[in-house]
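the following comprises the amino acid sequence and a computationally predicted model.
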Amino acid sequence: MLNVQTNVTWSDTQESAVLQACSRIAPTWPLDKSIAVNPWWNFKDNSYVETAEKLHRLAGVRGYMGAEKYIHALASGAIDKDCVKQAIVSTEFEGSFEDWQACLSQPEPARIQPLFSAHVDAVRDRHYMKWEEEITHQISQFCAAHFQSLRAMLKKPKVEQKMSLYQHWLEVTRVDYGLSIVLSAPNVRQYLELLPTDAEEALGMMVSELEISDDALEDFALACLYDIHGWASWVAYRQWHEQHPTGDTSHASFVQPNELKELLTIRLAWEWIVFKYMQRHEALMFDDCLARWQEQSELSMSDLAVHKRYFQALEVGALALEFSYQQHLATTLSKSEPVETGEEKKQLQAVFCIDVRSEAMRRALEQQGKGIETFGFAGFFGMPISYRPLGSNLSRPQLPGLLSPAVNVSESLSNQQLNSRKKKLNWKARVKTWSSAAASSFSMVESLGISYGLKLLKGKTQPNKLNDLSKVSQWRLYQGENDVPLDAQTDIAYGALKGIGIYSFAPTVLLVGHESQNQNNLHAASLDCGACCGQSGAINTQVLCQILNNTEVRSQLAQRGLSIPADTQFIPAIHNTTTDQISAAEQCSTNLQETLERASLLCRKLRFAAQQPDQIQNEGLESDKAIKRTLEKRATRWSEQRPERGLADNAAFVIAPRAKTEHLDFGGRAFMHGYEKDSDPDNSILELLMTAPMVVAHWINMQYNLSVCEPFKFGSGNKLLHNAVGGGIGVFEGNGGDLRIGLSRQSVHDGSKWLHTPQRLSVVIAAEQKDIESVLNKHPDLQNLVSNHWLHILQWQDSGSLLRFNGDTWLQVAGQ
């Protein structure tokens, strides 16, 4: 007879350990609002090397390139030997340069295996389904159905109370008769019947019967969550979204308290089931697995020391690579030309997103004449908005994912246009419902197949996905039912102009948002503007231009010391990052259109020369038309796996006057934001830049880094195998496994080599040391990022020198 412990006390210590493990999981955003995330953001209170070592030891994930990559980088010259010696001094690695090389030449040290099911799989008959694989598959399929339908799959009549995630899983799994067959484990379902229906009671019982000590519980819980890390990240997003409303209603649903804890309970329940099943039905194998599990539940002191030393050596390699890049950066910055005074009045100004893809376009536009000036600013242009299409109840955020919108915007349409819009939206909703239902989907294809063929052809020729918005002449800004007052609009305009750092105005000022253009791509949002929550920046530029062109707003701005000349016109523009085509609104002059066309042509040349020099020769792309045609094909080809490189190989964030950087080529690897320290006496702008865009750039950098270092847990795998999950929650690679998050392989690999070199962000700031330190001291999160080696802070001095901050002192970057 099967018995389980009852009335087990769940202590405050155990609760704290479990909640601490849950708090380490960073959220992941849905596909249609995909933004870059640092998956290790919630470990920032620990050093990078400690985090990488711990998660490799517990979950087998990697936060560094392989040791051989650093050895190869040293041999190829990408790592300077002196930088290795500097890195050794900067870490806890004990030994010489030769000791470091010897350490990396050793095999990767063994990790522990906290999960009992993994030990069973290691000795079980290889012809049987692995427990871990089926556990992940079962939980993943359940979560996909649960979060997609948002109601119990086995809905019973007259049941009004919502079931918790754990209770729903238990009800569904108890009647899954296929589990015993798939797992070759007869009667496994009887163990599900023994599980308590209350999640906390179940946790207490399972932890007690598995004899998980209080000291080991947090690590054990973390290992369980990392085994289903994709779904854990999604649940973390749901909980984050509940606490920080963004105006996004497309994935809105009831979020129960401690949902992540309940997901952990589900994963732990499977560990308990495997344990009890093997104990009863496979006694000899159970004893062997139990001995292995208890032996490997914790590394010996000597094994732990070897493991830590190896990771300290990897940290030396990573720092040496970053220090070597900073030497190259210092050389580039030393070529900065003196700022000219008394130059001619600017005739054209253009404000771009700080995105690394804007760097080449900014240089190309500036080269069209001395009267042209560009600025870098966060791509949402300081607009705290959520876009709600008129005629729809749905809205989407148009600002960074960590912020909540304060203002809604909608098109101002006539009643006739509004009725037409509603009819179109209703028709689309009906067709979608028709095509999604199992019974009617085939008849839908039979009826509308030809019209869908025309729709596919339209996708081959339509140049922009937001073409309909180019016809919007007026936008409504509102909060609730009330329009945003003039004073509040002036506040938005003032904040944007101060953040941009623009104080004198040319006759024409372009606000340039950016968007990608691609077909048949589940990860399309990851190529759009991250500062706009994975959307095009077109709406933000149009709304801000409307505000800045308002004479009443300008009058109030003048009272605050920002005078905009009457002949200055703000014009929205868009940078298509796939084709490197920049285009402005229809009201711009012919001369401006020609200037933008020449800049686009030059930018495409610069891009190909830097990223794909071999393709120019191999495919005969010497002519401008051939290059443009190639890029346009990528934008419209249904089967295109790599429409563009996105932000691959990003490495630096430069916060400095544009006049000091406009002649410099950062190779498309730098985020760039303008900053004039003399115009910021109270450091308010510097503080804003270091707490907002710098953190966003760090998230982008870390997502690319970890998608390369650990593509299985932090990358979404092969695009060719992707299937959308839950209406846009994420993707499966194939038909099962964990929810895949992060960047696809095609985003970071060209089929023969990696497109991104994992290295932590180097942030270059042209400001006084005391001012930089003042901002760091005010924000513990920033202090952690610097002192724990999550990113580098460097000061660009007026003399041209580059100094690196190590948390206590400023050190000269070698090689200058």
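Received the coordinates, thanks. Keep in mind that this is a model prediction, so the values were computed, not measured.

from now on I want contacts and neighbour counts done on CA atoms only, so please keep to that.
OK.

quick one, helices of the stretch 301-450 of the chain?
Assigned by DSSP state H, counting those that start in this stretch, the stretch 301-450 of the chain shows helices spanning 301-333, 358-366, 415-436, 441-461.

what's the shortest one in contact with?
For helix 358-366, the external contacting residues (Cα atoms under 8 Å, 6 or more residues apart in numbering) are 352, 372-374, 580, 595-596, 598-600, 602-603, 606-607, 662-663, 666-668, 670-672.

generate a PyMOL selection restricted to the buried subset of the residues you listed.
Applying 16 or more other Cα atoms under 10 Å to the contacts of helix 358-366, the buried members can be selected in PyMOL as follows:
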select buried, resi 352+372+373+374+580+595+596+598+599+600+602+603+606+607+662+663+666+667+668+670+671+672
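
among the contacts of helix 358-366, which ones are in strands?
In strands, defined here by DSSP state E, the members of the contacts of helix 358-366 are 352, 372, 373, 374, 670, 671, 672.

what about the first one, distance to residue 439?
So the one you mean is residue 352. 49 Å (Cα to Cα, to the nearest Å).

pasting the second one now:
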Amino acid sequence: MENSKPHFLAAEINAACAKIAPLWPLSHFVAVNPFLGFADQKFAAAADAHKRIQGSDTVLPKEWFKQKFEAGDIGLEDLRGAVAAATPEIADCFAAFDQPLTADQLVELLSEPEEEETPVYQTCSFSAYLDAREGTHWQRIIREEVAKWCAAYDDEGQSSWKFPWKDLSLYAGWKEAAQIDRNPELHGLAGFRQFVAGLPEDPHAVIEQAIETLQMPEARIGSLLYRILLTLPGWAGHLRYKDRELEIRGESGDSLLQLLAILLSYDLALYSMHADDKNCILGWQRNLEEDHADDGSSVIPLGLAQRLVWQSAMEHAFEQKLRLGINPSEESAGERPDVQAIFCIDVRSEVYRRALESTGLHVQTIGFAGFFGLPIDHKVPGLGGSQARCPVLLAPPVPTSDCKSGIEVSEFDQLLFQRVDARESKRTWKRFKEAASSCFTFVETIGLSYGLELFKDAFGISGKTGSDKGAPDFLVDMATKDRADLAEGILKGLGLLENFGRIVLFCGHGSATKNNPYASGLDCGACGGHAGDANARLAAALLNQADVRAELAERKINIPADTVFVGGLHNTTTDEVTLFDYEGADSTLVGQLRASLDQAGILCAIERSARLGDAGEQDDVVAAVRARSRDWSEVRPEWALAGNAAFIVAPRQWTAKANLQSRAFLHEYSAETDPEGAVLENIIGGPLVVGSWINLQYYGSATDNAHFGSGHKSIHNVVGGVGVALGNENDLRHGLPLQSVHDGEKLIHEPLRLHACIAADTKVLDGILERQEHVRHLVENGWVHLIALGADGKLWARRQPDGSWKQSVPREREVVA
């Protein structure tokens, strides 16, 4: 093959693997942009590609928009605004089909039946080609076989039977197992074990052999390999996650490449079995020539173009409402608050912050990424390994651990021993229950003792889960300067350099649910799918240290002697807040803070009850909302981040009088305290990117849950502790469960692309986007809407695909509820 040099093939293989979005394991599940590998493409082009390549939808059907239009959620003005802002891809499509691009025409077309857009390709692999040609089921067999070995290899302790070759690489382990497995031969793949024995030891060599043997056209190698990886998109995503974890730490991983080699090995075996059938091979060659699904087209389908305009109209309607909630005329009181409460930017914090501010306590609430500027690698005694409690974009450099404050090393070791012993006891008990010799007699002899717990769980009356975790601490002694650097970074990120309250509360968030494989998905995304208590307590402890404060004073950051930093944890499922390490604070003020936090929790529960469907008297509603956290049959313990659609980077005063309905990420920022724009650049390159991942995860799970979500919770089966499969399916599901975005009758999450509204001038934002290429792609390709508010809030300008800015005149201002 011409130009078939190793570096060329390596680039094509890497390009194929890069299109796969990573899938985090259940232990620390985080939302991820399912379109991550297509961020460098225009949104319309990517939507077209996904439909052609795998039959997935990235825009809701026309009927949904029709209902929204008839209900008044989309107005004619919104539709006209969307038409005026139509991208060249949409305008070219209407012109190509000789259709006028007007609001009236779109309304008229809304009543016409929607034509089904059939995916172009079906046979990118040789096994798929044989299935289409001969009516066989090789694709299904290969999926089952490869998924079986992936589940065995990556099992995290769920299975009682350990894969014998876990110490080898995935490909090497599969190669050993496949040589003694007769299953493929029983399905008709003659001589498969011998064929596997003759495969190269290097997975790269297998892929190169497959490319040559299967005669893949050079110009389409990367695309064909990507489509072959879509044989098992869930396992591909999990292995991409494993590679990515190594990459962000400066290492290299090839787990996904090994999966590709395994998948191609089955195609090579099938090709070898049919090599003497000239008609079959000629048909395969013709198939490769005629399959143009990955070639793309200069014109997207008309139906898709129509729905894209309606999508923009829906977003235009939301933007107008959002604009009413941002009021830069509100000024800071300037008076010292009694309490400053720092919450995660998570949309669930918006409800709680609004409620807390209404309680009468003299409190200032601040939004900040929930890891609070501490990228920690956190160890929990007895759990083994460590937890990266920071955004998944980072590799945590700061080692920490749970421990008892002031305890001796021997006591800590005893605590560690107790937890490890308890963990091993549970494993032994599990092995006993599942062993072939005891599993049946177990139910007969001991099953009745589980009756009370089953009854309590079934009716949501189980007790609360306690925690004996001690105060976390840094595992490595750090010099005062280094600790002060961390502290200064936190305060500058908060914009909190003066006017400190008497209590400054760092309030992380977590959740509490029963029987929920996706429990970690309700925890803090900024803490890598873990609760934010450790980060909150460490940040508070750091800023209470006398030597750190003295060093900060040298840097002209003076913290009053009566200011005490306190850690806390907001349980988003029950809206209860736990305070930690508050002994040094004024006891009267602590009591007032506790009372206000309790009151805010009740107000939140009442507000959330309407969306959850809990109705009744106040006490009954609050009890019903909180009981969801203890009910093992509850499929919707909370709505988490459903509804998210905005990311506001501005002073809290600008939004303090608005009810943003838990739809906005709120990050504190003032251009006045950031003259160089360094803080803003960190926000845009970090929290905003994470926010876009969350937004697009919910977007995909709502528009096409079959492809971008994990389906119905009632038939989830946990696989190896790393993911879920639906029923007896073999692949892992990625994305969110259907119940996370749908209430059984309608979508609760309206899939809207993120509106990033930033209190900065366009020139500042242009400079940041110039340096942050991946963010520029998200904005200019239509994955995120970027709106400049100006440093003074007097601007409303949206960044255009060509890099220019377009200002808009607001509708008449209304009172926001």
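Perfect, thanks for sending it. In this text, all values refer to a predicted model and were calculated from it rather than measured experimentally.

ok, back up a step: which pair of the ones in strands among the contacts of helix 358-366 of structure 1 spans the longest distance?
Pairwise distances across these peak at 21.0 Å for 372 and 670 (criterion: Cα to Cα).

what comes up buried for stretch 197-208 of structure 2?
So stretch 197-208 of structure 2, judged by 16+ other Cα under 10 Å, has buried residues 199, 203, 204, 206, 207, 208.

residue in structure 1 paired with the last one?
Going back to what we said before, that points to residue 208 of structure 2. The pairwise alignment with structure 1 assigns residue 208 of structure 2 to residue 204, based on TM-score structural alignment.

I'd assumed residue 12 was in contact with that match.
No: taking contacts as Cα atoms under 8 Å, residue 204 of structure 1 lies outside contact range of residue 12: 11.3 Å.

what about stretch 467-476 of structure 1, start to end distance?
OK, stretch 467-476 of structure 1 end separation, Cα to Cα: 19 Å.

gap between that stretch and the chain center?
29 Å (Cα atoms, centre = their mean, to the nearest Å).

which position in structure 1 aligns with residue 712 of structure 2?
Using TM-score structural alignment, residue 712 of structure 2 pairs with residue 718 in structure 1.

name the nearest residue to that match, ignoring sequence neighbours.
Nearest residue to residue 718 of structure 1, sequence neighbours excluded (Cα to Cα, 6 or more residues apart in numbering): residue 745, at 5.6 Å.

tally of neighbours for that neighbour?
22 (other Cα atoms under 10 Å).

that one maps to what in structure 2?
Under TM-score structural alignment, residue 745 of structure 1 pairs with residue 738 in structure 2.

residue 326 of structure 1 too?
Match for residue 326 of structure 1 (TM-score structural alignment): residue 319.

how about the contacts made by the residue lying closest to its match once chain neighbours are set aside?
Closest residue in space to residue 319 of structure 2, ignoring its immediate chain neighbours: residue 755 at 7.5 Å, by Cα to Cα, 6+ apart. Residues near residue 755 of structure 2 by Cα under 8 Å, 6+ apart: 319, 645, 646, 647, 784, 785, 786, 787.

so how far is residue 646 of structure 1 from the residue nearest to residue 718 of structure 1?
In terms of Cα to Cα, residue 745 of structure 1 sits 13 Å off from residue 646 of structure 1.

next: residue 802 of structure 1.
28 Å.

hang on, the earlier thing: gap between the match of residue 326 of structure 1 and residue 798 of structure 2?
Taking Cα to Cα, one finds residue 319 of structure 2 at 11 Å from residue 798 of structure 2.

do the same with residue 702 of structure 2
Residue 702 of structure 2 is 26 Å from residue 798 of structure 2, by Cα to Cα.

which of the two has more neighbours?
More crowded of residue 702 of structure 2 and residue 798, by other Cα under 10 Å: residue 702, with 29 against 22.

could you check how far the nearest residue to residue 439 of structure 2 once chain neighbours are set aside is from residue 642 of structure 2?
Among residues not flanking residue 439 of structure 2 along the chain, residue 433 sits closest, at 5.1 Å (Cα to Cα, 6+ apart). Per Cα to Cα, residue 433 of structure 2 is found 39 Å from residue 642 of structure 2.

more neighbours, those two?
Ranked by neighbour count (other Cα under 10 Å), residue 433 of structure 2 and residue 642 place residue 642 first, with 24 against 16.

quick one: map that one onto structure 1.
With TM-score structural alignment as the criterion, residue 642 of structure 2 matches residue 648.

its match belongs to a strand?
No: applying DSSP: H, G, I helix; E, B strand; the rest coil, one finds residue 648 of structure 1 to be coil, outside a strand.

so it makes contact with residue 758?
No: using Cα under 8 Å, residue 648 of structure 1 is not in contact with residue 758, being 9.6 Å away.

sounds good, over and out.
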